[in-house]
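Peer 1: what's the 3D shape of this:
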Amino acid sequence: MTSIRSVCVYCGSSLGESQVYTAQAQILGRMLAENGIRLVYGGGRIGLMGVVAEATLAAGGEVVGIIPHHLHDWEVGHTGLTELHVVDSMHTRKRMMVEMSDAFIALPGGLGTLDEFFEIVTWRQLKLHDKPIIVLNTEDYWRPLLALIETVVERGFARRASTTLYTVVADAEAALALLKAAPASDQPAATGRM
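Peer 2: Alright, predicted model coming up:
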């Protein structure tokens, strides 16, 4: 049994243009449930968010959603979760997601997913947490992002060590293998430091 008991998944409120994104979100949700790992996510019922939540629930897993009031209707807050927290702001949402999770996985997503990914990586760089961060690079979706980070390093705006703050995998099975091998962090999450 892994020492990672709770994983935050960042992903889109849209499905994207490839069915493979949906398939990988379904596999990840099922595998989290089968391995007794709780899903923490943005609380929506649409897009990849809804897919990963439904797959986790269907396989008997626990799902905690955290969604701000102003997005509850827009992202169609999921009312069938183990827990749904409707909070006052995006800042509160992101802070709670960090506090409730032992690791993080970025699936394909949009600007919000990019925001969450960069924040959690930056917090790790600043030693505000030491929890595993996994980039699930389905169909090479994140290749432009990874190339941008390489450019940032090459042009002297980040150290080469920055690229070790996260691990890139090709599929949900590889992500789960990393979770099972990773020790849980004993460092508390950063709170209220956004």
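Peer 1: could you use CA atoms for every contact and neighbour count after this?
Peer 2: Noted.
Peer 1: just the helices in this structure please.
Peer 2: 19-34, 47-58, 69-72, 90-99, 111-125, 143-154, 172-181 (DSSP state H).
Peer 1: distance to Tyr10 and mean neighbour count added to the ones you listed, as CSV?
Peer 2: Listed next are those as CSV, based on distance: least, C-alpha to C-alpha, whole Å; neighbours: other C-alpha atoms under 10 Å:
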stretch, distance to Tyr10, mean neighbour count
helix 19-34, 11, 21
helix 47-58, 8, 24
helix 69-72, 16, 16
helix 90-99, 10, 18
helix 111-125, 6, 16
helix 143-154, 15, 13
helix 172-181, 13, 18
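Peer 1: possible to save these as CSV with distance to Val40?
Peer 2: Below are the helices of the chain laid out as CSV (distance: least, C-alpha to C-alpha, whole Å):
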stretch, distance to Val40
helix 19-34, 11
helix 47-58, 9
helix 69-72, 16
helix 90-99, 6
helix 111-125, 13
helix 143-154, 24
helix 172-181, 15
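Peer 1: now show me the structure for the sequence below, then we'll compare the two:
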Amino acid sequence: MNKIKSIVVFCASSLGNSTIYEDQAKYVGYTFAQRNVQLVYGGGRAGLMGVVANAVLEKGGSVIGVIPHFLNSKEREHRGVTKLIIVDSMHDRKRIMNEYAEGVIALPGGFGTLEELFEMTTWAQLGLHGKPVGLLNINGFYDHLIKFMDHMVHEGLLRPENREMLLVGQTIEELLDQMENYAPQAVTKWIEKNEI
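Peer 2: Next up, the predicted model:
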């Protein structure tokens, strides 16, 4: 078992329609602080992003925010984080977040969350990193996405072993346990000529 000391969290910059998302985001933050896991996130103060960061800080934990200057200029940054890094682009944001963290978790979110999650999962598939990447499936939020990924495997467009790279947990404790027991697989992406 590998103790993970720093995790990137991708999630919404809004709160959603159900209070369960806010409640669970807060609980994730409390759990990080309790386990001495440093939060690395997008640096915003709004939505679930802000909730997770505030919860970690409330319990005395460490938070690194990484935000592009065009968002920072709109005063969307969280000024109370342990360390705020201002970057030039969204790509720089993900690259630097990856450098600071030993794992990745996606909480509920929209297009931005999915884009960030799948870029990090693709990097793992290509062997650019060996970090665990997980979905926290709060209130069944990701059920349809999980079913769709299984459909991709069924249709022969995603290898089963690559599908298994994306961990899924119903609770933060379950997901952290999976991440700490994660062992990266050998890259098999380019074995067959006809695979995309």
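Peer 1: what's the TM-score once they're superposed?
Peer 2: Here the TM-score for the pair of chains, by TM-score structural alignment, normalised by the length of structure 1, is 0.89; 184 aligned residues with a C-alpha RMSD of 1.8 Å.
Peer 1: returning to what we had before: so for Thr164 of structure 1, which of the helices of structure 1 sits nearest?
Peer 2: helix 111-125 (9.6 Å; C-alpha to C-alpha).
Peer 1: and that closest one, what other elements does it pack with?
Peer 2: strand 6-10 (3 or more C-alpha pairs under 8 Å, 6 or more residues apart in numbering; DSSP states H and E).
Peer 1: check the mean deviation of the strand it packs on from structure 2.
Peer 2: Once fitted to structure 2, strand 6-10 of structure 1 is off its aligned match by 0.5 Å on average (mean C-alpha distance after the TM-score superposition for structure 1).
Peer 1: what's the angle from that strand to helix 19-34?
Peer 2: 170 degrees (axes from the mean of the first three to the mean of the last three C-alpha atoms, to 10 degrees).
Peer 1: related to what we said a few turns ago, nearest to Ile4 of structure 1, out of the helices of structure 1?
Peer 2: Among those, the nearest to Ile4 of structure 1 by C-alpha to C-alpha is helix 172-181 (6.4 Å).
Peer 1: by how many degrees do that closest one and strand 6-10 diverge?
Peer 2: Using the same axes, to 10 degrees: helix 172-181 of structure 1 against strand 6-10 is 140 degrees.
Peer 1: which neighbouring elements make contact with helix 172-181 of structure 1?
Peer 2: Helix 172-181 of structure 1 sits against helix 19-34, strand 133-136, with contacts defined as 3+ C-alpha pairs under 8 Å, 6+ apart.
Peer 1: what's it in contact with?
Peer 2: Helix 172-181 of structure 1 is contacted from outside by 1-4, 24-25, 27-28, 31-32, 103, 105, 132, 134, 136, 169, using C-alpha atoms under 8 Å, 6 or more residues apart in numbering.
Peer 1: return the distance of that helix from the chain's centre.
Peer 2: 14 Å (C-alpha atoms, centre = their mean, to the nearest Å).
Peer 1: just stretch 141-153 of structure 2 next, same as before
Peer 2: Using C-alpha atoms, centre = their mean, the offset of stretch 141-153 of structure 2 from its chain centre is 17 Å.
Peer 1: what do you get for stretch 121-135 of structure 1?
Peer 2: Counting by C-alpha atoms, centre = their mean, stretch 121-135 of structure 1 comes out at 12 Å from the chain centroid.
Peer 1: quick one: end-to-end distance for it.
Peer 2: 11 Å (C-alpha to C-alpha, to the nearest Å).
Peer 1: which of the helices of structure 1 sits closest to Gly12 of structure 1?
Peer 2: That would be helix 47-58 among the helices of structure 1, by C-alpha to C-alpha, at 5.4 Å.
Peer 1: next, the angle from that closest one to helix 19-34.
Peer 2: Orientation of helix 47-58 of structure 1 against helix 19-34 (the same axes, to 10 degrees) gives an angle of 30 degrees.
Peer 1: other residues contacting helix 47-58 of structure 1?
Peer 2: Counting by C-alpha under 8 Å, 6+ apart, 10-16, 21-22, 25-33, 39, 41-45, 62-63, 78, 81, 109 sit against helix 47-58 of structure 1.
Peer 1: mind doing that once more with 6 Å?
Peer 2: Outside helix 47-58 of structure 1, the residues that touch it by C-alpha atoms under 6 Å, 6 or more residues apart in numbering are Cys11, Gly12, Ser13, Ser14, Leu15, Ala25, Gln26, Gly29, Arg30, Ala33, Gly44.
Peer 1: ok, now how distant is the second one from Ala161 of structure 1?
Peer 2: For Gly12 of structure 1, the distance to Ala161 of structure 1 equals 28 Å [C-alpha to C-alpha].
Peer 1: between these two, which is the more surrounded one?
Peer 2: Gly12 (24 against 9; other C-alpha atoms under 10 Å).
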